[in-house]
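[1] Provided below for reference: sequence and predicted model.
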Amino acid sequence: MKIKQLLSKAYRSLFLIHLPFYTNNILIIRLDNIGDYILFRNGLKQIRISDRFKNRKITLLGNKVFKDIAENFDNKEIDNFIWIDPKILNNNLKKIALICKLKLRAYHTIINPVHHRYINNDLFIKYINAKQAIGSKGHSRQPANQEKQLSESCYTELIDIPGDATFEFFRNVAFIENLTQLYNSQYKLEIALAKNKQEKINNSSKIRIVIVPGASAEFRRWSTKNILDLIINLNDEYNKKCIFYLTGSKSEIHLGEQICRNIPTHVTIENLIGKTTLLETIEIVNNSDLLISNETGTVHIAAALKTPAVCISNGNDFGRFNPYPSTLAENIITLYPIDNFYKNELYQTNVQKFHISDLDINDITVQSVFEAAKTLIEKVN
């Protein structure tokens, strides 16, 4: 107990330590997940070219899960990368070491674009002691007014952005435009990756379908039994012309095994779960005809690549991360357990009601996903 108290005291005292100078450098902090970064990353160029931040060196402190994307696609906008597992911020000793490392770099400006902030992360930013700390006024996760005030006091500037009824990409656009004062249409959702023409030639008669059976939480996963039935139905519908690719992380290997264990021999399927890097997964999605996925970062990757997708969602974070606005991605169909998600007059109500959804994702029928997949396949072909 004494060690914990000493570490806690040492952590709080870090704020009192100031370097006698600042560099002209910027630290951008994104410690959330792959999908969040996909919906933000195209704004990095706006920061780079803006009068406010041009000629500054930019460092990204990021969640290591999207390291491959940032280092391969965003290295022209970011000068330096620091990668961490965000869980270290729950460990005072590791957090103190990281703060000391960042303090010694004497950043002039910290930018935290995350719209749903937590006080522990805000205090972490405060203790780095940059001259400026810019955040999104967004939505502090602090219910108590006193904690909310403490959270907001960690910043020298808070940028007001639209509420949760606005899709996350457009909230990011609003933040970047207010931050940079650049109001134009250059901020697009895209990953600059050419289609593999040889892959298309080699499989010109095939329909390539990527399926993601995993998700960050069990309540967001459509059952493997449903996925198996869907694969068989699609394969039969298109006279065995489909090639199915299962993708996901190493923690989801068991899901792929459950599906493949019961796949009929006449179905062509490749289980890639736990076998591909993030960049390889992006390449596979880029050269596929369709993605079928639970609501994961892979749906946002598909949107950025202009790959048609069926998103299976229990309605969690409705309005913020789903459904995709047609103006942003016209080939993404999102399916929900109940029909009233599709009623415009209930949109605002659903945003409030399903910020955290308790609907059963398995109430979405195999037939409804099958019909959505058919619609997109036939639209593309």
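    Cool, got the structure. Numbering: from 1, shown residues only.
[2] rest of the way, CA atoms for contacts and neighbours
    Will do.
[3] from residue 66, how far off is residue 99?
    To residue 66, residue 99 is 22 Å away according to Cα to Cα, to the nearest Å.
[4] please name the nearest non-neighbouring residue to residue 126.
    Closest residue to residue 126 apart from its sequence neighbours, by Cα to Cα, 6 or more residues apart in numbering: residue 154 at 5.0 Å.
[5] and the one you found, what does it touch?
    122-123, 125-126, 133 (Cα atoms under 8 Å, 6 or more residues apart in numbering).
[6] any idea how far it is from residue 97?
    Per Cα to Cα, residue 154 is found 20 Å from residue 97.
[7] and the contacts of the helix or strand harbouring residue 258?
    Assigned by DSSP states H and E, residue 258 belongs to helix 253-260. Residues from elsewhere that reach helix 253-260, judged by Cα under 8 Å, 6+ apart: 213-214, 224-225, 227-228, 246, 269, 271, 273-274.
[8] grab the nearest non-local neighbour of residue 131.
    The nearest residue in space to residue 131 (Cα to Cα, 6+ apart) is residue 108, at 5.0 Å.
[9] and that neighbour, how far from residue 301?
    For residue 108, the distance to residue 301 - Cα to Cα - is 32 Å.
[10] next up, a second structure to put side by side with the first:
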Amino acid sequence: MTRKRRTLPSCKTLLVIRLDNLGDYCLFRNFLQPLRETYADYEITLVCNAAYYEIVQACDAAYLDHIIPVDISRWYSYIHGFFYHLKILYQLSCKSYTTILVPLRRRSIWADDYLARFLPASHKICTQEVHLPHDPYNMFNDPTFYTTMIDTSFAPLFEFDRNKYVFSQLLGKPLTEITYHLDLSSLPKDFSLPCPEKYGVFVLGASSPRRKWALTSWIQLAQKIDPSFKVVLCGTAGEVLEGTKIERSCPRVLNLVRKTSLLELVHVLSRASFIVSTESGVPHLAMALGLGPVFVISNGNGLGYFVPYPQHLTNTDYHVIYHPEIEALLQTPHGFGRCMEAYKDNRLDLRISHPEFAKRVAEKMFPDFVKDI
């Protein structure tokens, strides 16, 4: 019995692996255009998180030849994960690749690195991160199967600027003309917005449970909103119960939790007078779309990397409200750096109610959207 030999790709092919969350993708996607221009003679395949597949299809398909979504919940499933890994590997291995690019390794060690390790390619490119000696990532950090590593030890902290640095090194040009933006796609024809004429949006969800705001805080804030505005609730299946409880506690609430697709959510956001959100992908969507004002409730996990936005990327309509404990530490000498160390890895759980937190958010929204603090 003879084994069939893998054939070399008939044309040059590039596989880009990006399996992290919506916010990460928002801050990455603007660099697909210069990547397409530089790799014009390549067939480009993007492996992405299925959670934002709609956005990739609607906004970025012009820069890609193939898009392969991966269901991250199935990928990390204890029961079905192994077989799902094999399925994705088989699907990807049906095509041969000249080059594999992993723009960011650290946050998806069991996904991005996994695929890059087992898929054959002549060139495998990744970024070289700097890790502290006690970082548990070091236990699994084996980059030897990569042929090229882009040194990001001098890269800016904020994610968009860091991506610009990585791609300028990869493509050999400064990319100063690349701006942070997202063009609003057309509204699906089978969806009619039930939203009122004048409303604000509360986004309840977050990728980590510890970044979700306490239910009592949401209710307190909803009751403080100016009566001339309705409050539209948005979220995923994980926030259905919270949405129902907020709806019962405040008569001016429209509950759209689990009732919109990602593209439909974008259009709900685009018509809102204000957006209040946890530290999730939604504020990044809103900033890329040029929407606002946006009020971000943060537990400090993404400090420096995802919050706050640097001045050159934002406007005065972007506001971060940190947990009162973080605010106090920020006022001390070297407070920003101390907060980055103290509150990384979602150490602060926002589900635990703080009596002053809702009031601090209301103060930021006063007097335009809150009547009484």
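    That came through, no problem. Everything numeric here is computed off the predicted structure, so don't read it as measured data.
[11] let me see the TM-score of these two.
    After superposition, the two chains reach a TM-score (TM-score structural alignment, normalised by the length of structure 2) of 0.84; 346 aligned residues with a Cα RMSD of 3.0 Å.
[12] could I get the contacts of helix 253-260 of structure 1 as TSV with distance to residue 18 of structure 1 and secondary structure?
    Converted to TSV, those look like this (distance: Cα to Cα, whole Å; DSSP: H, G, I helix; E, B strand; the rest coil):
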residue	distance to residue 18 of structure 1	secondary structure
213	49	coil
214	45	coil
224	54	helix
225	58	helix
227	56	helix
228	59	helix
246	51	strand
269	58	strand
271	53	strand
273	47	coil
274	45	coil
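[13] which SS state does the equivalent of residue 180 of structure 2 over in structure 1 fall under?
    Alignment note: residue 180 of structure 2 maps to residue 189 in structure 1; criterion TM-score structural alignment. Put simply, residue 189 of structure 1 is coil when judged by DSSP: H, G, I helix; E, B strand; the rest coil.
[14] surely residue 189 of structure 1 meets residue 328?
    Yes - with contact defined as Cα atoms under 8 Å, residue 189 of structure 1 reaches residue 328; the gap is 7.4 Å.
[15] same drill for these two, tell me which one is more crowded.
    In this comparison of residue 189 of structure 1 against residue 328, neighbours counted by other Cα atoms under 10 Å, the higher total goes to residue 189 at 22 against 16.
[16] tell me which of residue 108 and residue 301 of structure 1 has more neighbours.
    residue 301 (22 against 18).
[17] in structure 2, what stretch matches the helix or strand harbouring the more buried one?
    Element membership for residue 301 of structure 1, per DSSP H and E: helix 297-305. Mapped onto structure 2 using TM-score structural alignment, helix 297-305 of structure 1 spans residues 281-289.
[18] average offset between the matching stretch and structure 1?
    By mean Cα distance after the TM-score superposition for structure 1, the fitted stretch 281-289 of structure 2 averages 0.9 Å away from its aligned residues in structure 1.
[19] neighbouring contacts of that stretch?
    Against stretch 281-289 of structure 2 from outside (Cα under 8 Å, 6+ apart): 21-24, 26-27, 180-184, 203, 206, 266, 269-270, 277, 292, 294, 296, 314.
[20] go with 6 Å
    If you take Cα atoms under 6 Å, 6 or more residues apart in numbering as the criterion, stretch 281-289 of structure 2 is touched by 22-23, 180-182.
[21] swap in stretch 178-191 of structure 1?
    Here stretch 178-191 of structure 1 makes contact (Cα under 6 Å, 6+ apart) with 42-43, 50, 177, 304-305.
[22] can we see that at 8 Å?
    For stretch 178-191 of structure 1, using Cα under 8 Å, 6+ apart, the contacting residues are 38-39, 42-43, 46-47, 50-53, 73, 159, 169, 173, 176-177, 301, 303-306, 328.
[23] re the thing from before, report the two of the contacts of helix 253-260 of structure 1 separated the most.
    225 and 274 (20.1 Å; Cα to Cα).
[24] neighbour count winner among these two?
    Taking other Cα under 10 Å, residue 225 of structure 1 and residue 274 do not tie; residue 274 has more neighbours (16 against 12).
[25] structure 2: which residue goes with that one?
    By TM-score structural alignment, residue 274 of structure 1 lines up with residue 258.
[26] got it, and residue 285 of structure 1?
    By TM-score structural alignment, residue 285 of structure 1 lines up with residue 269.
[27] can you name the next helix or strand after whichever strand or helix holds that match?
    Assigned by DSSP H and E, residue 269 of structure 2 belongs to helix 262-270. As assigned by DSSP H and E, the chain's next helix or strand after helix 262-270 of structure 2 is strand 274-278.
[28] residues near residue 309 of structure 1, how many?
    So residue 309 of structure 1, with other Cα under 10 Å, has 30 neighbours.
[29] measure it to residue 68 of structure 1 for me?
    Taken as Cα to Cα, the span from residue 309 of structure 1 to residue 68 of structure 1 is 22 Å.
[30] from the chain's centre, how far out does stretch 44-57 of structure 1 sit?
    23 Å (Cα atoms, centre = their mean, to the nearest Å).
[31] and that stretch, which residues are buried?
    Neighbour counts over stretch 44-57 of structure 1 (16 or more other Cα atoms under 10 Å) mark 44-48, 53, 56-57 as buried.
[32] ends of it, how far apart?
    12 Å.
[33] show me what it is in contact with.
    Counting by Cα under 8 Å, 6+ apart, 24-26, 74, 77-79, 176, 179-182, 187 sit against stretch 44-57 of structure 1.
[34] try stretch 132-142 of structure 1
    Contacts of stretch 132-142 of structure 1 with the rest of the structure, by Cα under 8 Å, 6+ apart, involve 108-119, 125-126, 148, 151-152, 154-163, 175.
[35] please pick the buried ones from these.
    Of those, these count as buried by 16+ other Cα under 10 Å: 108-115, 117, 119, 125-126, 148, 151-152, 154-155, 157-162, 175.
[36] mind checking which of those residues are in strands?
    Using DSSP state E, the members of those that fall in strands are 109-112, 117, 157-159.
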